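Participant: Any chance you could fold what I've pasted below:
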Amino acid sequence: MDGTIAQPRPFLALGLRLAAAGALATMMMLVKLAGTHDVHLLEMLFWRQALTFPLILAIMFAAKRLHELKTERPGAHVRRSVYGITGMVFVYGSVLLLPLAEQATISFTAPLFAVLLSAFLFGEKVGVYRWSAVALGFAGIVIVMRPGGDISMVNPLGVFVGLVAAFLVALISYQIQDLNRTESPWAIVAWFTGLTAPVMALALPFVGKAHDLRTWGIIGAMSLAGATGQILLTSSLRYGHAATIIVMDYTALLWATFYGWQVFGRLPPATLAFGAPLILAAGLVIAWRERSLARRAASGTGEAPTG
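Facilitator: Here you go, the predicted structure:
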């Protein structure tokens, strides 16, 4: 996996990632809202995938892009689907277990896990800058959890699930960036939803139930927001490097705070104001450092970039 970007367009990538953050934050709010309407997690995942798949195919058909579904890398799509649906279980689970602002903050640890993955999985040399950022970010998580204080508002299981979700998001970002070298964003999403919807359908006899029109509306809106966000997210990784554009993800905290206040009547606690900046600062340091290293490598100095 060399991380090659198909057509580098950094400003377009940043714009796509910003739009993706808004769409996915809206999806998270709708996931939590669906949970209050007694929709099971696995049922949400089925409808999220099952409604997205025909939508993607219809768009590809209208745009005369169905030929892009042809692939010589079915194994890569299967692996991405396995990790992807597992990641969605943890992401949706963290949303149901945690308030929106706390869940969004914990999701920002994905860049920290990306550093760990680059070091231990891909053998990249990581220096003091990024290791310090990792330590800073996890210190922020400790503050958000409020150990020794009033943790009545923070579910420890939710924090654990959120951290696993962030780890899987980091891993999946590498997979998507690799797939983008040869596959279009539309094909990546189509393969993912097409492979996972039948699997999730196996759970329906056990968790599915009848819903009123309002609940079906929430489920439909959740699927639409998720599909939009997934396409935008995948496209952003086609036009820009994850280490550079991931900074736009932090705008999700603004959306989460707004939705938590307006939809669920809850503002984040004061401790989040202390922990979140540490996590955001860690992610910014990592993004800055990786961009600097990428430029140094591109300059052909012959040095082995670390940092």
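Participant: going forward, measure contacts between C-alpha atoms and count neighbours the same way
Facilitator: OK.
Participant: Quickly find the element holding the closest residue to residue 145 other than its chain neighbours.
Facilitator: With C-alpha to C-alpha, 6 or more residues apart in numbering as the criterion, residue 145 has its nearest non-adjacent residue at 6.5 Å, and that residue is residue 154. Of the helices and strands defined by DSSP states H and E, none includes residue 154.
Participant: how far away is residue 154 from residue 222?
Facilitator: 25 Å (C-alpha to C-alpha, to the nearest Å).
Participant: what's the host helix or strand of residue 96 in contact with?
Facilitator: Per DSSP H and E, residue 96 falls inside helix 74-97. Residues from elsewhere that reach helix 74-97 (C-alpha atoms under 8 Å, 6 or more residues apart in numbering): 28, 31-32, 35, 41-42, 45, 103, 155, 157-159, 161-162, 164-166, 168-169, 172, 175-176, 179, 188, 191-193, 195-196.
Participant: Then stretch 214-227?
Facilitator: So stretch 214-227 is in contact with 23-24, 26-28, 30-31, 33-34, 37, 44, 47-49, 51-52, going by C-alpha under 8 Å, 6+ apart.
Participant: Looking at the residues you listed, which is nearest residue 264?
Facilitator: residue 33 (8.5 Å; C-alpha to C-alpha).
Participant: Could you check the angle the helix or strand harbouring that closest one makes with helix 74-97?
Facilitator: Per DSSP H and E, residue 33 falls inside helix 10-36. Going by axes from the mean of the first three to the mean of the last three C-alpha atoms, to 10 degrees, helix 10-36 is angled at 50 degrees with respect to helix 74-97.
Participant: Centre-most residue in the protein?
Facilitator: residue 169 (5.1 Å; C-alpha atoms, centre = their mean).
Participant: Past the helix or strand containing that residue, which element shows up next along the chain?
Facilitator: If you go by DSSP H and E, residue 169 is part of helix 156-179. Using DSSP H and E, the helix or strand that follows helix 156-179 in sequence is helix 185-201.
Participant: neighbour count winner among residue 154 and residue 222?
Facilitator: residue 222 (27 against 17; other C-alpha atoms under 10 Å).
Participant: Quick check: next helix or strand after the helix or strand where that one lies?
Facilitator: Taking DSSP H and E as the definition, residue 222 sits inside helix 213-239. Later in the chain than helix 213-239, the nearest helix or strand by DSSP H and E is helix 242-245.
Participant: before we go on, could you also do this sequence so I can check it against the first one:
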Amino acid sequence: MAVTTVPLQTNTLKAVLWMMGALASFTTMALAGRELTQEMSVFQALSFRSIICVAVLTGIAAFRRFEGIRTERIGLHLARNTVHFAGQFGWVYGLSLLPLAAVFSIEFTVPIWTAILAAMFLGEPFTRWRMIAVAMGFVGILIVVRPGAAMLDVAAFAVLGAAMAYAATYVFTRHMASTERPFAIVFWMNLIQLPLGLIPALTMWVTPSPENYIWIAAIGLGGLCSHWCVAHAMRHADAAVVAPMDFIRLPIIAVIGYLFYAEPWNPYVLIGGVLIFSGNMINLWGERRRR
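Facilitator: All right, here's what the predicted structure looks like:
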């Protein structure tokens, strides 16, 4: 039986609205990670995120009569989500120590590492556009962390490692997409990561203060809503339209860091972030032109 493909309709306004939801979710997650790690370990903060996500996703799966979550590739799910959890740990750890804008700038290197890993393990072509993006990304990283400056510390390397881990996760997802449904990937991601965070968290458990309950809810629901919003934005507009909106996260988080945490305005972080993001956009437009 032939499969009918329905073309997606372009609606830039809807894409913008969905991306606004994604930006709000990513920013909320960052603030929640910063606030929670002032009181508890990174493991405990991540375990709260997984508990909320698993509860919500299990409810959705039950409503669907658990259709679409069966898998015969549990080994790949375990590998993918162990790497992703390491990325989550590095990202939240960086949030607890680095300026928020610096974390977001370094995170923008994810597409660069994805291009490198996809060429190595999936046989995707390493085109000149990708080479330009990689070169600009490395220069941008050097500008952000500035070897010899105070920014070059363990936390900066943790966030850089998180970006690499996220890139590896995307490569796993591309490899699994032919057999695994998106809901199954997200469901197993949160279910597998729950014990990875909860077991070490129990050894250093801290009873959350009442004022942190809102941040516990924020880190869980923000994690679900962010990817949900991005997926819907991509349904209504091309990636070349959606991707530039993601960069708005950097000035927004820089302003929030300045207003609420007295983080100084660092022009090097903004310049490096612009360079990294520009490399990503050159790669995106170049690949579209090549195809």
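Participant: mean shift between the helix holding residue 169 of structure 1 and structure 2?
Facilitator: Its aligned residues in structure 2 lie a mean 1.8 Å from helix 156-179 of structure 1 after superposition (mean C-alpha distance after the TM-score superposition for structure 1).
Participant: What helices and strands are in contact with that helix?
Facilitator: helix 74-97, helix 100-107, helix 110-120, helix 213-239 (3 or more C-alpha pairs under 8 Å, 6 or more residues apart in numbering; DSSP states H and E).
Participant: any idea which of those helices is most buried?
Facilitator: helix 100-107 (a mean of 26; mean count of other C-alpha atoms under 10 Å).
Participant: Could you tell me the angle between that one and helix 156-179?
Facilitator: Using the same axes, to 10 degrees: helix 100-107 of structure 1 against helix 156-179 is 50 degrees.
Participant: Measure how far helix 100-107 of structure 1 is from the centre of its chain, please.
Facilitator: With C-alpha atoms, centre = their mean, to the nearest Å as the basis, helix 100-107 of structure 1 stands 12 Å off its chain's centre.
Participant: Report the mean deviation for it after fitting onto structure 2.
Facilitator: Helix 100-107 of structure 1 sits 0.5 Å off on average (mean C-alpha distance after the TM-score superposition for structure 1).
Participant: Can you name every helix or strand that that helix contacts?
Facilitator: Counting by 3+ C-alpha pairs under 8 Å, 6+ apart, helix 100-107 of structure 1 packs on helix 156-179, helix 252-262, helix 270-298.
Participant: Go again with 6 Å.
Facilitator: helix 252-262 (3 or more C-alpha pairs under 6 Å, 6 or more residues apart in numbering; DSSP states H and E).
Participant: Would you check the span in structure 2 matched by the helix it packs on?
Facilitator: Per TM-score structural alignment, the counterpart of helix 252-262 of structure 1 in structure 2 is residues 249-259.
Participant: What separation is there between residue 197 of structure 2 and residue 203 of structure 2?
Facilitator: Applying C-alpha to C-alpha to residue 197 of structure 2 and residue 203 of structure 2 gives a distance of 11 Å.
Participant: So if I had to pick from these two, which one is more boxed in?
Facilitator: residue 197 (23 against 10).
Participant: corresponding residue for residue 277 of structure 1 in structure 2?
Facilitator: So, by TM-score structural alignment, residue 277 of structure 1 is matched to residue 274.
Participant: Report the spatially closest residue to its match, excluding sequence-adjacent ones.
Facilitator: Residue 274 of structure 2 sits nearest to residue 140 (C-alpha to C-alpha, 6+ apart), 7.8 Å away.
Participant: give the contact list for the one you found.
Facilitator: 272, 275, 276 (C-alpha atoms under 6 Å, 6 or more residues apart in numbering).
Participant: With respect to residue 124 of structure 2, which of those is nearest?
Facilitator: residue 276 (21.2 Å).
Participant: Ignoring the adjacent residues along the chain, who's closest to residue 158 of structure 2?
Facilitator: Going by C-alpha to C-alpha, 6+ apart, residue 158 of structure 2 has residue 90 as its nearest residue, at 4.7 Å.
Participant: From residue 43 of structure 2, how far off is the one you found?
Facilitator: 11 Å.
Participant: Repeat that for residue 165 of structure 2.
Facilitator: 17 Å.
Participant: How about residue 8 of structure 2?
Facilitator: 40 Å.
Participant: out of these two, which sits in the busier spot?
Facilitator: Legend: neighbour count by other C-alpha under 10 Å for residue 8 of structure 2 and residue 43, higher for residue 43 (26 against 11).
Participant: so is that one in a helix, a strand, or just coil?
Facilitator: Under DSSP: H, G, I helix; E, B strand; the rest coil, residue 43 of structure 2 falls in the helix class.
Participant: can you pull the contacts of it?
Facilitator: With C-alpha under 6 Å, 6+ apart, residue 43 of structure 2 has these contacts: 197, 201.
Participant: If we use 8 Å, what do you get?
Facilitator: Per C-alpha under 8 Å, 6+ apart, neighbours of residue 43 of structure 2: 89, 197, 198, 200, 201.
Participant: same deal with residue 188 of structure 1?
Facilitator: 77, 176, 179, 180, 234.
Participant: I'd like those residues as CSV, with distance to residue 117 of structure 1 appended.
Facilitator: Below are the contacts of residue 188 of structure 1 laid out as CSV (distance: C-alpha to C-alpha, whole Å):
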residue, distance to residue 117 of structure 1
77, 20
176, 15
179, 18
180, 19
234, 20
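Participant: I'd like to know which of these is nearest to residue 111 of structure 1.
Facilitator: residue 176 (15.1 Å).
Participant: mind checking what that closest one lines up with in structure 2?
Facilitator: Alignment note (TM-score structural alignment): residue 176 of structure 1 maps to residue 173 of structure 2.
Participant: And that match, how far from residue 204 of structure 2?
Facilitator: For residue 173 of structure 2, the distance to residue 204 of structure 2 - C-alpha to C-alpha - is 33 Å.
Participant: Residue 270 of structure 2 too?
Facilitator: Here the criterion is C-alpha to C-alpha. By it, residue 270 of structure 2 lies 36 Å from residue 204 of structure 2.
Participant: So for these two, which sits in the more crowded spot?
Facilitator: Using other C-alpha under 10 Å, the more surrounded residue of residue 270 of structure 2 and residue 204 is residue 270, with 20 against 11.
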